[in-house]
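# Any chance you could fold what I've pasted below:
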Amino acid sequence: MEETFIDVADGDIVENIAVRKIRPNPFQPRRIFNEEALEELSQSIKEHGILQPIILRKTGNFYEIVAGERRFRATKKALIPEIPAVVRNYNDREMMELATLENLQREDLTPIEEAESYRKLMDALNMTQEVLAERLGKSRSYIANHVRLLTLPEDIQKMVDRGELSMGHGRALIGIKRKNIIPIVAKKVIDQQMNVRQLESYVHALNKDVSRVTKKKSVKNLYLDEAAAELRDYLGTSVSIKSSKNKGKIEIDFFSDEDLERIINLLKERGE
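Here you go, the predicted model:
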């Protein structure tokens, strides 16, 4: 049976609540529930019943789960019509904090689910990473490393969620300077079964190439970039300047005949 962060107190009244009137916690940080584990819990509930009531709050004619969603899902799977529960009054902020803290007591959250839990707590309670780390008994770097995973593209976060990439892989991918190639590199990691150390070396080599090209380009085209920016500000439209050896071209965007006429007049004024 799962451990629960919220204890049932001596004064609590345990009621049997119809399963059909119960809704999942809208602030539940967990998205992935292991079906095999749920099936095992469901069989246990059929044989032994529910050993610990779930915690609910009343919302209109229904109830929302504060703690015990795995027990609720397993009871529903067992086709049992009622579940023992304690009904308490919680506001949305308390609901989210309690649901998050309950899940953080367990060790099977995915790194992304854990990261989202930390971010939600910090946002809702207006606390820093340092304060949250102290409250949870973890280091600030531990919190920060998880939260940084949320800067990954959504598709990559799903790969971490599914276990196709580890948290270490995710952290290494964050370090890629050319963000648009992260999905390509992630696919390469999976296809070639790269471990974290191999990926870190690969990312280091990628970034070294990018730095070299960027440095060369910035020295060569500094004047052209400044000139394009000046024209862009003056003309109020996109301007690009391309050069090759001793020649080049200027490209100016316009979007209608009137816009073209406006740009021509501005160039004439500049020439005068």
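# Please count neighbours and contacts with C-alpha atoms only from this point.
Will do.
# what secondary structure does residue 127 sit in?
coil (DSSP: H, G, I helix; E, B strand; the rest coil).
# How about it, nearest residue that isn't a chain neighbour?
residue 121 (7.6 Å; Cα to Cα, 6 or more residues apart in numbering).
# what's the next secondary structure element after the helix or strand where that neighbour lies?
Residue 121 is located in helix 111-125, with elements delineated by DSSP states H and E. Note on helix 111-125: by DSSP H and E, the next helix or strand toward the C-terminus is helix 129-136.
# neighbouring contacts of that next one?
Helix 129-136 is contacted from outside by 118, 122, 139, 140, 142, 143, 144, using Cα atoms under 8 Å, 6 or more residues apart in numbering.
# most neighbours, which of those residues?
The most crowded member of the contacts of helix 129-136, judged by other Cα atoms under 10 Å, is residue 118 (23 neighbours).
# Please name the residues that touch that residue.
For residue 118, the contacting residues are 132, 143, 147, by Cα under 8 Å, 6+ apart.
# cutoff 10 Å now
Counting by Cα atoms under 10 Å, 6 or more residues apart in numbering, residue 118 makes contact with 29, 97, 100-101, 104, 112, 129, 132-133, 143-144, 146-147.
# One more: residue 112?
For residue 112, the contact set (Cα under 10 Å, 6+ apart) comprises 29-31, 118, 146-150, 157-162, 167, 170.
# switch the cut-off to 8 Å
By Cα under 8 Å, 6+ apart, the contact set of residue 112 is 146, 149, 150, 157, 160, 161.
# measure it to residue 219 for me?
Using Cα to Cα, to the nearest Å, residue 112 is found at 40 Å from residue 219.
# about what we covered before: which members of the contacts of helix 129-136 are positioned in helices?
In this view, the contacts of helix 129-136 that belong to helices under DSSP state H are 118, 122, 140, 142, 143, 144.
# Excluding covalently adjacent residues, which one is nearest to the fourth one?
Counting by Cα to Cα, 6+ apart, residue 142 lies nearest to residue 133, which is 8.0 Å off, once chain neighbours are set aside.
# To what extent is residue 104 buried, counted in neighbours?
The number of residues packed near residue 104 is 19, by other Cα under 10 Å.
# buried residues in the one helix or strand residue 47 maps to?
Assigned by DSSP H and E, residue 47 belongs to helix 35-48. Buried residues in helix 35-48, defined by neighbour count with 16 or more other Cα atoms under 10 Å: 38, 39, 41, 42, 43, 44, 45, 46.
# ok, the fourth one - contacts?
I take that to be residue 42. 74, 75, 77, 78.
# From residue 28, how far out is the closest residue to the second one other than its chain neighbours?
In space, not counting the residues next to it along the chain, residue 75 is nearest to residue 42; the distance is 6.0 Å by Cα to Cα, 6+ apart. Computed with Cα to Cα, the distance linking residue 42 and residue 28 is 20 Å.
# ok, and the most crowded of the contacts of residue 42?
Counting neighbours by other Cα under 10 Å, the top entry in the contacts of residue 42 is residue 75, with 25 neighbours.
# run this one through as well so I can compare:
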Amino acid sequence: MADESRKRLGRGLAALMGDIDSEAEAIERSRTQRRIPIEFVRANPRNPRKTFAEDDLTDLTNSIKEKGIVQPILVRPVADETDSYELIAGERRWRAAQRAGLHEVPVLIHDVSDKEALEIAIIENVQRADLNPLEEALGYQQLMEEFQYTQQDLADVIAKSRSHVANTLRLLKLPNSVQDYLSEGLLTAGHARALITSDEPAALAEQIVEHGLSVREAERLGQEGLPEAKPKAPKKEKDADTKALEKALSDALGMKVSISHKDNETGSVQIKYKSLDQLEDLSKRLQG
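Next comes the predicted model:
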């Protein structure tokens, strides 16, 4: 992809989203902005964003009820259909508007190709940090496979480093269980990158999630690997006298009694009760 093409896409996206304030572009936006019935708009099945946090949707719904939709939704006409538009960017606003009970939504209508629609959807979501790490990686992969983007092309358009793009794409090499943690927000991209070179990423990821490890702790775990499990010492068999004493005490108290001896002739006695009545009865006996 040529440098001029990359610059055009980056600037074009900013203009479409209302981030460039030149007079000519403002006039052009006002010409294409309309209010249409919300049922005329449909979701884009190729939108890279698949998950929408319930709390975020609830907050946005409440905001829309109070102030309406501040920024228009970006759509394109559906070919060969009347009064039908497909979302390019702004699906979260569209979902929240439905929850808020809006009958009409402000839209910017742009007649773009499938390629341009996917480019804008992916880049807009990345720039707004609306994608989880796995969705971002899948979006990059889709642009590279379908539209021959290079890693440098992506880095230029989304204003991130080439190493960021490369490291994000590497997340797709992780096992499915680790990718699921990423999708669910249980692991960050930093956690996941610490597992990429590990021989046992799934097991390490489980440890990170279970113990709530920080990225630095995850990096250390990735370098050192899981600690080897220590072999359990064989369970020492109780002698006949101990077993007999346990039985005698159990019969006398009506509760299960367990005696544990140590080599230095110390030990412990454990009494298990089945109800508070039994506990109260035991307490009276010990105090009496």
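# In the second structure, what sits opposite the residue nearest to residue 127 of the first structure in the alignment?
In the second structure, residue 121 of the first structure lines up with residue 143, judged by TM-score structural alignment.
# Contact partners for its match?
By Cα under 8 Å, 6+ apart, residue 143 of the second structure lies in contact with 118, 119, 149.
# re earlier: and the helix holding residue 47 of the first structure against the second structure, how far off on average?
Taken against the second structure, helix 35-48 of the first structure registers an average deviation of 2.2 Å after superposition, with mean Cα distance after the TM-score superposition for the first structure.
# from the contacts of residue 143 of the second structure, which is closest to residue 81 of the second structure?
Nearest to residue 81 of the second structure, judged by Cα to Cα, of the contacts of residue 143 of the second structure is residue 118 at 20.2 Å.
# on that earlier part again, let's have the ones in helices among the contacts of helix 129-136 of the first structure in a markdown table, adding distance to residue 190 of the first structure.
Listed next are those as a markdown table, based on distance: Cα to Cα, whole Å:
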| residue | distance to residue 190 of the first structure |
| --- | --- |
| 118 | 28 |
| 122 | 33 |
| 140 | 30 |
| 142 | 25 |
| 143 | 26 |
| 144 | 25 |
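# Most widely separated two among these?
Spanning the widest gap among those are 122 and 142, at 14.4 Å by Cα to Cα.
# Run through who's touching stretch 96-109 of the second structure.
With Cα under 8 Å, 6+ apart as the criterion, stretch 96-109 of the second structure contacts 16, 29, 32-39, 57-58, 60-62, 64-65, 69, 71-77, 94.
# so where is it in the first structure?
Using TM-score structural alignment, stretch 96-109 of the second structure lines up with residues 74-87 of the first structure.
# Report the separation between the counterpart of residue 112 of the first structure in the second structure and residue 92 of the second structure.
In the second structure, the residue matched to residue 112 of the first structure (TM-score structural alignment) is residue 134. Using Cα to Cα, residue 134 of the second structure is found at 18 Å from residue 92 of the second structure.
# list the buried ones in stretch 231-251 of the first structure?
The neighbour-count check on stretch 231-251 of the first structure (16+ other Cα under 10 Å) flags 231, 232, 235, 239, 240, 241 as buried.
# Let me know the helix or strand that the nearest residue to the last one once chain neighbours are set aside is in.
By that I understand residue 241 of the first structure. Distances taken as Cα to Cα, 6+ apart place residue 250 nearest to residue 241 of the first structure, at 4.6 Å, with adjacent residues excluded. Applying DSSP H and E as the criterion places residue 250 of the first structure in strand 247-252.
# Counting by contacts, list what whatever helix or strand comes next after that strand packs against.
Next in sequence after strand 247-252 of the first structure, counting helices and strands by DSSP H and E, comes helix 257-271. If you count contacts as 3 or more Cα pairs under 8 Å, 6 or more residues apart in numbering; DSSP states H and E, helix 257-271 of the first structure packs onto no helix or strand.
# Give the buried residues for the strand or helix carrying residue 115 of the second structure.
Using DSSP H and E, the element containing residue 115 of the second structure is helix 114-127. Within helix 114-127 of the second structure, the residues that qualify as buried are 117, 118, 119, 120, 121, 122, 123, 124, 125, 126, counting by 16+ other Cα under 10 Å.
# Surely residue 76 of the second structure and residue 114 touch.
No - assessed by Cα atoms under 8 Å, residue 76 of the second structure is found out of contact with residue 114, at 9.9 Å.
# which residues in the second structure does stretch 146-162 of the first structure match up with?
Mapping stretch 146-162 of the first structure onto the second structure (TM-score structural alignment) gives residues 168-184.
# cool, and stretch 195-203 of the first structure?
Matched against the second structure by TM-score structural alignment, stretch 195-203 of the first structure falls on residues 214-222.
# Show residues contacting that stretch.
Stretch 214-222 of the second structure has contacts (Cα under 8 Å, 6+ apart) with 190, 191, 194, 195, 197, 198, 201, 204, 208.
# let's see it at 10 Å
187-201, 204-205, 207-209, 212-213, 223-225, 227.
# Mind checking which of those land in helices?
Per DSSP H, helices hold the following members of the contacts of stretch 214-222 of the second structure: 189-193, 201, 204-205, 207-209, 223-224.
# can you list the residues you listed in JSON lines and add distance to residue 278 of the second structure?
Listed next are these as JSON lines, based on distance: Cα to Cα, whole Å:
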{"residue": "189", "distance to residue 278 of the second structure": "54"}
{"residue": "190", "distance to residue 278 of the second structure": "53"}
{"residue": "191", "distance to residue 278 of the second structure": "50"}
{"residue": "192", "distance to residue 278 of the second structure": "52"}
{"residue": "193", "distance to residue 278 of the second structure": "55"}
{"residue": "201", "distance to residue 278 of the second structure": "49"}
{"residue": "204", "distance to residue 278 of the second structure": "45"}
{"residue": "205", "distance to residue 278 of the second structure": "45"}
{"residue": "207", "distance to residue 278 of the second structure": "41"}
{"residue": "208", "distance to residue 278 of the second structure": "43"}
{"residue": "209", "distance to residue 278 of the second structure": "41"}
{"residue": "223", "distance to residue 278 of the second structure": "53"}
{"residue": "224", "distance to residue 278 of the second structure": "50"}
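# what residue is smack in the middle of the second structure?
Residue closest to the mean C-alpha point of the second structure, counted by Cα atoms, centre = their mean, is residue 185 at 2.5 Å.
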